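>>> Just to be clear, the model below is a prediction. Sequence and coordinates:
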Amino acid sequence: MSPVEWLAPLMFVVVLAMLFTGYPVAFSLGGVSLIFAAIAVSFGLLDWHFMLALPERVFGFMSNYTLLAIPFFIFMGTLLEKSRLAEDLLKTIGGLFGPVRGGLALAVVLVGALLAAATGVIGASVVAMGMISLPVMMRFKYANALSAGVITASGTLGQIIPPSIVLVVLGDQLGVSVGDLFIGALGPGLLLAFFYGLYVFIAAHVKPGWAPALPPEERSERGWRLALHLVKVLIPPLFLILIVLGSIFFGIATATEAGALGALGALVLALVNRRLSRTALEQTMQTTLRLTSMVMMLLVGSAAFTLVFRGLNGDLWIEHHLTSLPGGVVGFLLVANLVIFVLGFFIDFFEIAFIILPLLVPAARILGIDLVWFGVMIGINLQTSFLTPPFGFALFYLRGVAPPELKTSEIYRGVLPFIALQLLMLGLLVLFPGLVSH
């Protein structure tokens, strides 16, 4: 076997092995790419001038207008989280649903959907709702498994409900409009939230002891007082959601422009609510800088990997194997989703998006798959992966803030019904592709 036949597959295997070592992914990609480029040059498979294209690729990433939306949405979501938006929403909506069996759990689902639409940040939603609502649910004798499951699942809705940062990156890597991806993901995301709420409602009535209604003495606000408080708490985030998503859906603004508008709106909301402290602003800017820098470093590493891998015809090797799978489109979707699902246990979404997706997209195009639909499926698949024991990231987020009385086994048991709902949603996407409209 000549070097040209084995070098690309070996490079792919080495990169995957490096991902599981825990070494920083950006440096792993860059280092492996440089080593294999040197080997290829020594065998005469690459001209060293080929690597001169790398600076141009890096500059192209840095000047990518679509990716500019990432820091804006991170800033918006982090500032709203620092402004205690989740706390206000949970307390108020919890009071509204308090008289209903499972009312607190229903409030968590609704707040999870609102936070997803207002922030697009996954970890922050799980942590915030875990810290605020979990102690209350445990105090009122909610079943630990149900409490943990509904908090974890609802916190991951930010993965799929716009303006998700995940969807911004997916849109860029798939080569489709972020606005189209937002429109396509909104229906399935809201349908998932509805399924969550329906499960909670049924479970609370089939097993009343799992989710009792709040006693009257615990509901401090009622009638007009509760209604006014609800309007005061709900209107600002709903208005922000309407501005951000509405401007995209109606073609008034691009995702990047809407992100900038959302960041400004978050500042105004925090200022009006008297929550714009210097500490909150500093923490928000530090978080935005840290996450954005991580994304940019990953982009540089992935640019080096993609350049060398394609120079070795690795993209053609991957494309050939994916398009030759038994079953055609069905076989490709099964393999692609299985790979992404398993990798979601071990590596971050950004790493999957920048390393794995560019290898899948050419085959998906050849097979005639709608890339917006494919992007929504990937988003829901990753959301399922983040929920699945024992390695789901969302489970670790909740475990980090949960009291010792909540056993890890109860968290695992609690998410199982929601994983079933995720799989149901994936099945519906396959059976009814029209659910993803764009």
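Structure received. Residues are numbered from 1 along each chain as shown.

>>> From now on I want contacts and neighbour counts done on CA atoms only, so please keep to that.
Noted.

>>> tell me which residues in the helix or strand containing residue 337 are buried?
Taking DSSP states H and E as the definition, residue 337 sits inside helix 329-346. For helix 329-346, burial by neighbour count (16 or more other C-alpha atoms under 10 Å) applies to 329, 332-333, 336-337, 340-341, 343-346.

>>> repeat for stretch 403-416
For stretch 403-416, by 16+ other C-alpha under 10 Å, it's 406, 408, 410-416.

>>> do stretch 17-29 as well
By 16+ other C-alpha under 10 Å, the buried positions in stretch 17-29 come out as 18-19, 25-29.

>>> what does stretch 381-396 give?
381-389, 392-396.

>>> among these, which are in helices?
381-387, 393-396 (DSSP state H).

>>> what about the closest residue to residue 145 other than its chain neighbours, helix or strand, and which?
Closest residue in space to residue 145, ignoring its immediate chain neighbours: residue 414 at 4.0 Å, by C-alpha to C-alpha, 6 or more residues apart in numbering. Per DSSP H and E, residue 414 falls inside helix 408-431.

>>> Put this next to the first one:
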Amino acid sequence: MISDYLPLLLFALVFALILFGYPVAFTLGGLSVLTGILIYDVDFFYLLSLRIYGTMHNFVLIAVPLFVFMGIMLEKSGLAESLLETMASLFGRMKGGLAVSVVIVGGMLAASTGIVGATVITMGMISLPTMLKRGYSPTLATGTIASSGTLGQIIPPSVVLVLLGTVLNVSVGDLFTAAIVPGVLLVGLYILYIIVVSYLVPGAAPSMSKEELPHFSTKQVLVAFVLPFTLILLVLGSIFAGIASPTEAAAVGAIGSIVLTAIQKKLNLTILKEVMRDTTFLTCMVFMILVGATSFSLIFRAMGGDRLLADLITQGGLSPNIFLFVVLLVVFIAGFFIDFIEIIFIIIPVAAPIFSAMGIDLIWIGILIALNLQTSFLTPPFGFSLFYLKGVAPPEIKTSHLYRGIVPFVLIQILLLISVIIFPELISWLPEALKD
């Protein structure tokens, strides 16, 4: 009967309206409420209020505004500029050294901020003109900056992992630990690709002369490294050592970012107001989508959507591996059109109960989805990392440069994703080692 497939029709309608440009939070919430009233009368509001109240009591979600605050505050601190200049002085003499510096700084900023927009814009404004001036290929330069800025999606502390932990109902701390090895491997693969291209393609990434390199004293180099590493140690070290929960560590990180900004002599009332305003804006956006997604999840399950999907998988004879492939493919394609937050709150709640019923490790699933979601920042037409970089790029940088530049890095991400699927030990090794 057609009525049996109403949950899937609702799901398709939500997707269609979002692709037509309707606000995600109000599309999810509005359609869900209207459907709930038609099916369950006003009693639906009582059920919805209980579900939203339960979400409000989720202590882990407090980490979201705290990590966002930390990232935006560090972006204002000037930490990225000093890191990039220091790295350029260390690696500039080698072919591709500037690009390697950008990747390393992207990884360090990911581990201390995790905000993609701030990282891409900062590195684009500082590094891109220098790389172009030194004769770098526009495609390699833009691809390196755009992809390095997205490392904050997989390297903890990552807002993506916090939200995935909430939706999958798994420990955010375990997700953070499991993400370390894939994150470091991704940085290593980026660097390896840059070095290979630098030596195989003459003139793509020339080295800098000794006269062109910025000069720093040993003390300046140490300070540039010590400040971000101290923050990383405070936030991630306290989580991995079992001293603090991710939420508590996020609070430590927020305070630490204020202290680092003060040390850099950038802290003032104007900066504090800007950081608080931007944090409030981003947090409200995330939580409004969460409320809408909570409404959608409630009505979808009440209509038997999860049971319908489970029956379709059973009747279709889909194995766990095939179902995993289908979900990852849907997430990858959705990343071309909608934001990672929307994907997490729309697709994952539908798939998570089925993964759980199949006995699949949800920590492993969380890391696979995080790696997959990272590509959504790079894939046109709506790759946000590309938008951010285009906004600060010099006029000679065309959109075609951005699109061609990110292709190798997206392929590297897919290669790592496949490797993690084939060798799940890449995810499980570090958490098991820390427990021992």
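Perfect, I can see it now. These numbers were taken from a predicted model, which means no experiment stands behind them.

>>> TSV please, covering the buried residues of stretch 17-29 of structure 1 and showing secondary structure and distance to residue 37 of structure 1.
Putting the buried residues of stretch 17-29 of structure 1 into TSV (DSSP: H, G, I helix; E, B strand; the rest coil; distance: C-alpha to C-alpha, whole Å) gives the following:
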residue	secondary structure	distance to residue 37 of structure 1
18	helix	17
19	helix	19
25	helix	18
26	helix	16
27	helix	15
28	helix	14
29	helix	12
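
>>> In JSON lines: these, plus distance to residue 367 of structure 1.
Converted to JSON lines, the buried residues of stretch 17-29 of structure 1 look like this (distance: C-alpha to C-alpha, whole Å):
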{"residue": "18", "distance to residue 367 of structure 1": "30"}
{"residue": "19", "distance to residue 367 of structure 1": "29"}
{"residue": "25", "distance to residue 367 of structure 1": "30"}
{"residue": "26", "distance to residue 367 of structure 1": "31"}
{"residue": "27", "distance to residue 367 of structure 1": "33"}
{"residue": "28", "distance to residue 367 of structure 1": "31"}
{"residue": "29", "distance to residue 367 of structure 1": "28"}
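
>>> Pick the one among the residues you listed closest to residue 271 of structure 1.
Using C-alpha to C-alpha, residue 26 is the member of these that lies nearest residue 271 of structure 1, at 37.1 Å.

>>> The closest one contacts residue 303, doesn't it?
No. Using C-alpha atoms under 8 Å, residue 26 of structure 1 makes no contact with residue 303, being 9.9 Å away.

>>> To which residue of structure 1 is residue 395 of structure 2 aligned?
Counting by TM-score structural alignment, residue 395 of structure 2 lines up with residue 404 in structure 1.

>>> Can you classify that match as helix, strand or coil?
Of the three states, residue 404 of structure 1 takes coil according to DSSP: H, G, I helix; E, B strand; the rest coil.

>>> measure it to residue 137 of structure 1 for me?
Using C-alpha to C-alpha, to the nearest Å, residue 404 of structure 1 is found at 15 Å from residue 137 of structure 1.

>>> do residue 287 of structure 1 as well
Taking C-alpha to C-alpha, one finds residue 287 of structure 1 at 30 Å from residue 137 of structure 1.

>>> Same drill for these two, tell me which one is more crowded.
Higher neighbour count among residue 287 of structure 1 and residue 137: residue 137, with 21 against 17, using other C-alpha atoms under 10 Å.

>>> element containing the residue mapped onto the more buried one from structure 2?
Matched across to structure 2, residue 137 of structure 1 falls on residue 131, judged by TM-score structural alignment. Remark: residue 131 of structure 2 resides in helix 116-133, with elements defined by DSSP H and E.

>>> cool, and residue 351 of structure 1?
For residue 351 of structure 1, the host element (DSSP H and E) is helix 349-351.

>>> what does that helix contact?
With C-alpha atoms under 8 Å, 6 or more residues apart in numbering as the test, helix 349-351 of structure 1 has contacts from 25, 166, 169, 295, 298, 382.

>>> CSV for those residues, including distance to residue 188 of structure 1?
Output for these, formatted as CSV (distance: C-alpha to C-alpha, whole Å):
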residue, distance to residue 188 of structure 1
25, 31
166, 15
169, 18
295, 27
298, 29
382, 14
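
>>> quick one: the strands in the stretch 201-350 of structure 2?
Under the criterion DSSP state E, counting those that start in this stretch, the stretch 201-350 of structure 2 contains no strands.

>>> Mind giving me the packing neighbours of the helix ranked longest in structure 2?
Using DSSP H to assign secondary structure, the helix with the most residues in structure 2 is helix 269-302. In terms of contacts (3 or more C-alpha pairs under 8 Å, 6 or more residues apart in numbering; DSSP states H and E), helix 269-302 of structure 2 is packed against helix 24-40, helix 43-56, helix 63-76, helix 340-346.

>>> which residue numbers in structure 1 go with that helix?
Residue span in structure 1 matched to helix 269-302 of structure 2, by TM-score structural alignment: 278-311.

>>> hmm, back to that, quick one: map the residue nearest to residue 145 of structure 1 onto structure 2.
Residue 414 of structure 1 maps onto residue 405 in structure 2, with residues paired by TM-score structural alignment.

>>> Stretch 160-180 of structure 1 maps to which residues in structure 2?
The aligned range for stretch 160-180 of structure 1 is 154-174, by TM-score structural alignment.
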